[in-house]
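Participant: pasting the sequence and the predicted model now:
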Amino acid sequence: MADKKIPVRFGILGCAEIARKVCRAINLSPNSTLHAISSRSIEKAKEFVTKNGLSELVKVYSSYEEVLDDPLVDAVYVPLPTSLHLKWAVLAADKKKHVLLEKPTALNVGELDRILDACESNGVQFMDGSMWYHHPRTARMKELLSDPNIFGQVKSIYSSSSFLPPPEFFENNIRTKADLDSFGALGDAGWYCIGVILWSMNYKLPTFVKALPATIRNSNGVIMSTTATLYWEQEGVTATFYCSFLSHETMEVSVLGSKGSFHVEDLIIPYEESSASFSFTSGAAFVDLHIGWNMKEQVVRVDNELPQEAFMIKEFSKLVLGIKDSTIRPDTKWGGISRSSQVVLDAVKSSADSGFKTVYI
């Protein structure tokens, strides 16, 4: 039986910028440790270790294969370009390594299904790298959203995720290259919008989706900005999201219910590491003569002892340790969440690629 005091030993495939944040999270989480880092060049891997002040005990490898072949590595974090996810996630699962995969998870849901099948057949945990799911604020929002006496039924959802990078981003970043990350802003920023919309709907897939003509592509044909709508016919719910590399920083979601509503400005990355808040209103109405409101929105504050990315690592590591200890099986919930997002992501891209036709799911 595995000793629960032994932390989950992570290996990281690649030295992407986001890996710096995840390295820190691995070190902050109480049940994990960074064991190995790899790059296609040993110099780049060593530079990453030095730049991030990592322990001299961290193994440095010049290939991803070496991480997967290291018998001490329990789990791998994969921040590689989306076009490489299928190959390396499947190889990792086949090597019995648990897989924390950066989003978007795959080039299409067929590829993701192959990844999930590999994880299931090898008995390893899968999770994507969407950090906001693991913040205590998210659990508090879901608690209020799920109370029919306070929130009622979801009626409408809006989300946005955007930022304006420097000019060199559009020349060099993998998210602007069709052969590396063909979803562009839709996969990078839109993944969050789609995720929180589906979260609000308890992951029920919409009846159809439609990208709007206000879609901008670069010279490689990669989406730099787009807007899309989702519709649930049975519930009569409409959701709209905007994602872009061409406008200022936004990370918002607003959910309107029959009895209440909430709004978050900093969903993806909270303004502060130690706490996060959201605005909530229930039972709001206009006063007589419609000259004001009967209440102001309530600001709900949630304090947290770890950054959200460390909560993600902690949750993932808890599952890995349970699997190693033979007390639990891999939690397929996380793969299901990723798959729902991938299905909608594929559908929005299909709509944009087909002249903005409605795509039924």
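Facilitator: Yep, that arrived.
Participant: switch to C-alpha atoms for all contacts and neighbour counts from now on
Facilitator: OK.
Participant: look at Ser83 and give its secondary structure.
Facilitator: Three-state assignment for Ser83 (DSSP: H, G, I helix; E, B strand; the rest coil): helix.
Participant: residues contacting it?
Facilitator: Each residue near Ser83 by Cα atoms under 8 Å, 6 or more residues apart in numbering is listed here: Ala106, Leu107, Asp179, Leu180, Asp181.
Participant: what segments of the chain are helices?
Facilitator: 17-28, 42-51, 64-69, 85-94, 109-122, 136-145, 167-172, 185-188, 190-200, 308-324, 333-353 (DSSP state H).
Participant: switch those helices over to CSV; also include distance to Glu252 and mean neighbour count.
Facilitator: Converted to CSV, these look like this (distance: least, Cα to Cα, whole Å; neighbours: other Cα atoms under 10 Å):
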stretch, distance to Glu252, mean neighbour count
helix 17-28, 21, 18
helix 42-51, 32, 16
helix 64-69, 36, 19
helix 85-94, 28, 21
helix 109-122, 26, 19
helix 136-145, 13, 18
helix 167-172, 23, 11
helix 185-188, 15, 26
helix 190-200, 8, 25
helix 308-324, 17, 23
helix 333-353, 17, 21
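Participant: dropping in the other structure now:
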Amino acid sequence: MEKKMAENPAAIRFGITGCADIARKVARAIKLAPNATLYAIASRSIDKARKFAADGGLSGAVKIYGSYDQLLDDPCVDAVYMPLPTSLHLHWAVLAARKKKHLLLEKPTALDVSELDQILEACESNGVQFMDGSMWLHHPRTAKLKDLISDPKLFGQIDIIRSTSTMPGTQDFLESNIRVNPNLDALGALGDIGWYCIGAILWAKDYKLPTVVNALPDVLKNSAGVILSCSASIHWEPADKTVATIHFSFLSHSSMDLAMTGSNGSMHCNDYIIPCQENSASFDFTSGATFVELHIGWNAKPGEVTVISELPQEALMVQEFARNAEDIRKFGKRPDSKWPESSRKTQLVLDAVKKSIDLGCKPVKL
């Protein structure tokens, strides 16, 4: 890492606030991104920060802090990756922006859109880049998917979208993980993995907000009232007939499915959030398929489309974020607005799902 800093003195210097498991993955991503370097780690416990650095084999040049304030006060930190519990985002994200630190914020971005608006306002008024930690959006496969579903001849009008994100929570996870603690991550599965489902639906629709969101009556909560599993339907009525369904759960086998059917084609990706392999990812795509005579088969089989990636998607995320930060620093550009806008729309729909659940699964209009 010291060699990397010497080779690229213009690299964006990252600080990480918090030693959550996901921070290990992003620390590696920062190391892999050619325009970024890991400069500092902070935890509320100096010993925990030191252990994080030691376990990750981080360079001795990485600064270790025993408080988040110390890291944010360091003038050498250009950007902050923040994997803190959602209940802490508002305070620390706003403070980071006021300290002129570019902000890569782990999802869910906030407990509700009113909190997120305060974070985004702080970033806007201080001229710093905001981005949430949705890594899959930065994979080249995602761009290839968009190209194909946007082709009116190959795919046509999107009719149906289905997205699932599930994981088998262990007994220890369901009893003690921060994601099921109402004081730390009150949104539970909705915020943690439902964020991906909602984000994928909006991405497919070019972030056109739906008109109606309706949670389905399969909601499961723990004894503290935190959502463990849920489904919802999403509609763009009346002019747009697209229907989307999402399902997210801490109580099922691992799944990361995204499927779409259009007027002329269909696609299915079974690992859209985290690819099965780092260096390549694939999906099935079919166009113009019909039954053959007597319905004994199909005239076209799904074709597998494979996309190569030179870096893991999380490193591509860091690279894009650091590029935005460098453009601001070097050329005086404004922060790229597409990232806060997409996060805000995802949060709006998430809030609507939550409101529908709270209303006993009644439809909510946006």
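Facilitator: Sure, I can see it. These figures come from a predicted structure and were not determined experimentally.
Participant: TM-score for this pair?
Facilitator: Here the TM-score for the pair of chains, by TM-score structural alignment, normalised by the length of the first structure, is 0.98; 359 aligned residues with a Cα RMSD of 1.0 Å.
Participant: re earlier: show me which pair in the contacts of Ser83 of the first structure is furthest apart.
Facilitator: Between any two of the contacts of Ser83 of the first structure, the greatest separation by Cα to Cα is 12.7 Å, found for Ala106 and Asp179.
Participant: compare these two (neighbour count), which wins?
Facilitator: The neighbour comparison of Ala106 of the first structure against Asp179 (other Cα atoms under 10 Å) goes to Ala106, with 28 against 15.
Participant: go ahead and confirm the more buried one touches Thr82.
Facilitator: Yes - applying Cα atoms under 8 Å as the test, Ala106 of the first structure and Thr82 come out as touching, 5.6 Å apart.
Participant: before we move on, the earlier item: want to throw the helices of the first structure into TSV with distance to Arg9 of the first structure?
Facilitator: Converted to TSV, the helices of the first structure look like this (distance: least, Cα to Cα, whole Å):
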stretch	distance to Arg9 of the first structure
helix 17-28	9
helix 42-51	16
helix 64-69	11
helix 85-94	14
helix 109-122	18
helix 136-145	25
helix 167-172	32
helix 185-188	27
helix 190-200	28
helix 308-324	9
helix 333-353	20
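Participant: aligned partner of Ile158 of the second structure in the first structure?
Facilitator: Using TM-score structural alignment as the criterion, Ile158 of the second structure maps onto Val154 of the first structure.
Participant: residue contacts, that match?
Facilitator: Per Cα under 8 Å, 6+ apart, neighbours of Val154 of the first structure: Ser200, Met201, Val237, Val255, Leu256, Gly257, Ser258.
Participant: out of the helices of the first structure, nearest to Cys243 of the first structure?
Facilitator: Among these, if distance is taken as Cα to Cα, the winner is helix 190-200, at 5.2 Å.
Participant: that closest one maps to which residues in the second structure?
Facilitator: Helix 190-200 of the first structure corresponds to residues 194-204 in the second structure, going by TM-score structural alignment.
Participant: equivalent analysis for stretch 255-269 of the first structure, please.
Facilitator: So stretch 255-269 of the first structure is aligned with residues 260-274, judged by TM-score structural alignment.
Participant: give me the residues contacting that stretch.
Facilitator: Under Cα under 8 Å, 6+ apart, the answer for stretch 260-274 of the second structure is 135-136, 149, 152-162, 196, 255-259, 282-289.
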